[in-house]
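> Okay, predicted coordinates and the sequence, questions at the end:
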Amino acid sequence: MIPVLGYEGRKVAVLGLGRSGLATARALEAGGAEALCWDDSVEARERAEGDGFLIHDLHKADAFAGVSCLVVSPGIPHLYPEPNKLIARAWEEGVPVDNDIGLFFRSLGQGDWMEHDTPPRVVAVTGSNGKSTTSALIHHIFEENGRPCQLAGNIGRGVLDIEEPLDGEVIVLELSSYQTDLARALTPDVAVFTNLSPDHLDRHGGMGGYFAAKRRLFAEGGPDRAVIGVDEKEGRYLANQLVEGPEDLRLIRVSSGQKLSGPGWNIFARKGFLSEYRKGKQTASIDLRDMVGLPGAHNHQNACAAYAAARALNLSPRVIEGALRSFKGLPHRSQLVRERNGVRYVNDSKATNVDAAAKALQAFPRIRWIAGGLGKEGGIEALQPHLGSVAKAYLIGFSARDFALQIGDTPYEICETMEVAVAKAAAEAEEGDTVLLAPAAASFDQFPNFEKRGEAFSAEVEKLD
């Protein structure tokens, strides 16, 4: 646990008693604060009270009297589409609003571990797609090379729930826009921006607000090194804002698909090869094509970002390459479930939006595509340019029939359920095909989350004779 420092003997209200909220309350009390806990869910309050936490009704007239800070869980809206009423009340009463990420950075820099011979280093990863894989890959690289490392944030453990860092430890944080948008302190040593595509637009008041939430990780804290994906205009804009000239090596630009040039620090993947250039000279080249855990151009972009973060913390290209080869990928993200009769079955249930699905569809040469679920605004018409490798689509869920009208001339079959889709795709697949689950939709029509959807796919694949 990372005790929250700076609130000794003071009252701090905690709104939202899920995983991060309870971890925050524990960390506050470990640092000497009094945690006043509230959740509008009766069940959540009862669980917290059973764990010994003090329940404090923040709706009461004098609820914020003497409160030094309100700490909010990431799922609670604080601005768009409407501020939560309790957050708006905190504003009115002049009570600062923060989240666990802000408390983490505020406290990490004050802890005894900063007296280690090598103080802990924090790598923070944000972006639209690839955050989890990039974060997990960075963690894997350091662990494979014997460096103590912890993974937390939007993946793994809550940031305040990690172990106190050891000498020389690296802490890798995956941070969503919900987390970066509100944190009052953001001071990573290395900050990574993967890419940007439309997502969570209601929560951020549009694309500009969404990008602004991501940008805060770089603008607020001023990381020692910034790793920026420059395949979209937002990344190029952000990269430009962070440099004082073309030779500024505090910035590492990364790309998948385009060669980057110039006197700065550039890492890119083209035709399956990762290349590193520094001061105009090539310093490393890695063949990514046969790395099972990193299929496709989108994963090559993830590999470039993770490689850049590791290089920023002084690992050599040779040891990074070895770790890339041993990475097996994350569940539900281009995960190879099984190979049967020359057919690969790949679970990319995390591809819940059009951009993520497009990247998955470009990763394999001939695809039996399982798609559908609860479609998002705009549908999937934007995927039509990426369907050239799809032999047939097998459509499931609430939006199956809508999707069928949006995929042009691509052959399809309405299957409704995962069971039927897997069985049909397996029966028709030929040697060399990939049966790919890349839904391009939310899961909530048939499954509680994308993980359960991916597990259902994997279970049906394992049933095949």
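Cool, the structure landed.

> C-alpha only now, for contacts and for neighbours.
OK.

> quick one: the helices in the stretch 351-465 of the chain?
354-361, 400-404, 418-428, 450-463 (DSSP state H, counting those that start in this stretch).

> Against that first model, consider the following:
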Amino acid sequence: MIPVRGYSGHKVLVLGLGRSGLPSARALREGGAEVLVWDDGEAARAAAEAEGFAAADPTRGGGLDGVKAMIVSPGIPHLYPAPHPAVAAAWDAGVVVDNDIGLFFRSFATPAWEKFDRAPTVVCVTGSNGKSTTAALIAHVAGLAGRTVQVGGNFGRGALDLDPAEDGMVVVLELSSYQIDLARALAPDIAVFMNLSPDHLDRHGGMGGYFAAKRRLFDQGGPERSVIGVDENEGRFLANVVREEAGTGEPVIRISSGRKLSGPGWNVFARKGFLAEWRGGRQVASIDLRGVATLPGAHNHQNACAAYAVARSLGLGPKQIEAALASYPGLAHRSQLIATRADGVKVINDSKATNVDAAEKALLSFDRIRWIAGGRAKEGGIAALGPLFGRIAKAYLIGEAAEDFAATLGETPSEIAGTMERAVERALAEAEPGEVVLLAPACASFDQYASFETRGRHFEELVKAALGL
């Protein structure tokens, strides 16, 4: 736990008591604050009260009396489509609104750092897709290099639930747009922008607001090194804004998957399965990614480029990074190989593909696919995936979106399976040698599952039971 600094003796209210809320309450109490809590769910309030926290409804008269700050969990709207009533009440009462990421950055560095031989490094990773895999890759590479590593934020442990800093520690935080948008303090040493595609638009008032939230990590955070994906215009724009020197490109490392990056700056890109590093107009390293089974497809090659760029910024050598990438074990629910049947049929769990852009990346990774898709659809459905329908041997559709997806697929073979059980049964029964059974839903899970993790675990359990594993 990282004790929160700056609120000792002051009253602070924590709104939302999920994965980040309760750790925030504990860290505030550890730092000497008087902590009040609130959650719209009675069970969550009861769990917090069992730990000795007092519940106080901030929307009721006197609920914010004497409160210096309100710490809001990322799942709670703070602006669009409408602010939560408690957030609006805090505004009216003049109470500072922050989140656990803001508290982390005001509390992680302490006077004890003066005794360290090597200062800790905080790496923050954001983007629409690939954040978790990239964060896990960075941690894997840095850990094999002998660095003490922690991973948290939107993935893994809550930021304030991490351990206090040690000499030379590397902390990797995966940050969502919600977390960046509200944090009052941002101070990464290395910041990574992966990509941008339409997602969470209701929470940001459109694409402009969504990008603006991501951009705060660089504008306000002022990182010493910025690793920026430039495969979309937003990334190209951001790289240009952050650059300080026209000749060297400092402090930016541009990354890409699918095209060669030229120019005098520092570039890392992947093409035809090979990762290349160029500096000052010449190639300085190359890595063959084609044999890394846990990083299939162009999207994972972009993740590898980002992790490579961060590792180089940490002082690691190309050969050292190459060996670490080759031993990466993969991440659950993200292009995860579940099983390979005797006839060569592979089963892949990409339950994290909760939007069309992520599903596109998954579909591009394989040629003959038995596709399990559906759930609670995002805006626009799957129409944008039309050019990839030729890769689909058959689709097995589940959840609320099943009928709409079937209509969009048109002549592409499909059936409405309804449930995951039926979809797995039918896909495995019909899969032919060399094909891939792929769960890449292109949807949120909330119509049938509590989370994409729960959905992915259920898929894995069904597959292993069917194959006798």
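Everything's here; your move. Owing to the predicted nature of the structure, the values given are computational and were not obtained by experimental measurement.

> just to revisit the earlier point, between the helices of the stretch 351-465 of structure 1, which one is nearest to Gly111 of structure 1?
helix 450-463 (35.8 Å; C-alpha to C-alpha).

> which part of structure 2 lines up with the closest one?
Helix 450-463 of structure 1 corresponds to residues 452-465 in structure 2, going by TM-score structural alignment.

> with structure 1 superposed, average distance for that stretch?
Its matched residues in structure 1 lie on average 1.5 Å from stretch 452-465 of structure 2 after superposition (mean C-alpha distance after the TM-score superposition for structure 1).

> Report the buried residues of that stretch.
Residues of stretch 452-465 of structure 2 classed as buried: Phe452, Glu453, Arg455, Gly456, Phe459, Glu460, Leu462, Val463 (neighbour count, 16 or more other C-alpha atoms under 10 Å).

> Tabulate those (CSV), appending distance to Glu232 of structure 2.
Formatted as CSV, the buried residues of stretch 452-465 of structure 2 follow (distance: C-alpha to C-alpha, whole Å):
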residue, distance to Glu232 of structure 2
Phe452, 26
Glu453, 28
Arg455, 30
Gly456, 29
Phe459, 33
Glu460, 33
Leu462, 38
Val463, 36
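
> What is the helix or strand hosting His139 of structure 1 packed up against?
For His139 of structure 1, the element it lies in under DSSP states H and E is helix 131-144. Secondary-structure packing of helix 131-144 of structure 1 (3 or more C-alpha pairs under 8 Å, 6 or more residues apart in numbering; DSSP states H and E): strand 121-126, strand 149-153, strand 170-174, helix 296-312, helix 317-326.

> Show me the helices in the stretch 201-350 of structure 2, by range?
Remark: helices assigned in the stretch 201-350 of structure 2 by DSSP H, counting those that start in this stretch are 201-204, 207-219, 233-242, 297-313, 318-326.

> Buried deepest among the ones you listed, which one?
Highest mean neighbour count of the helices of the stretch 201-350 of structure 2: helix 297-313, a mean of 24 (counted as mean count of other C-alpha atoms under 10 Å).

> ok, average deviation of that helix from structure 1?
Superposing on structure 1 places helix 297-313 of structure 2 at an average distance of 0.6 Å from its equivalents, by mean C-alpha distance after the TM-score superposition for structure 1.

> Which residues does that helix contact?
130-131, 133-135, 137-138, 141-142, 190, 192, 194, 225, 227-229, 253, 255-258, 268-270, 273, 275, 289, 295, 318, 321, 325, 361-362, 364-366 (C-alpha atoms under 8 Å, 6 or more residues apart in numbering).

> and if you look at stretch 218-228 of structure 1?
Contacts to stretch 218-228 of structure 1, defined as C-alpha under 8 Å, 6+ apart, come from residues 185-194, 235-236, 238-239, 250-254, 305, 308-309, 312.

> same question, stretch 43-58 of structure 1
So stretch 43-58 of structure 1 is contacted by Leu17, Gly18, Leu22, Ala25, Ala35, Leu36, Cys37, Trp38, Asp39, Ala63, Phe64, Leu86 (C-alpha under 8 Å, 6+ apart).
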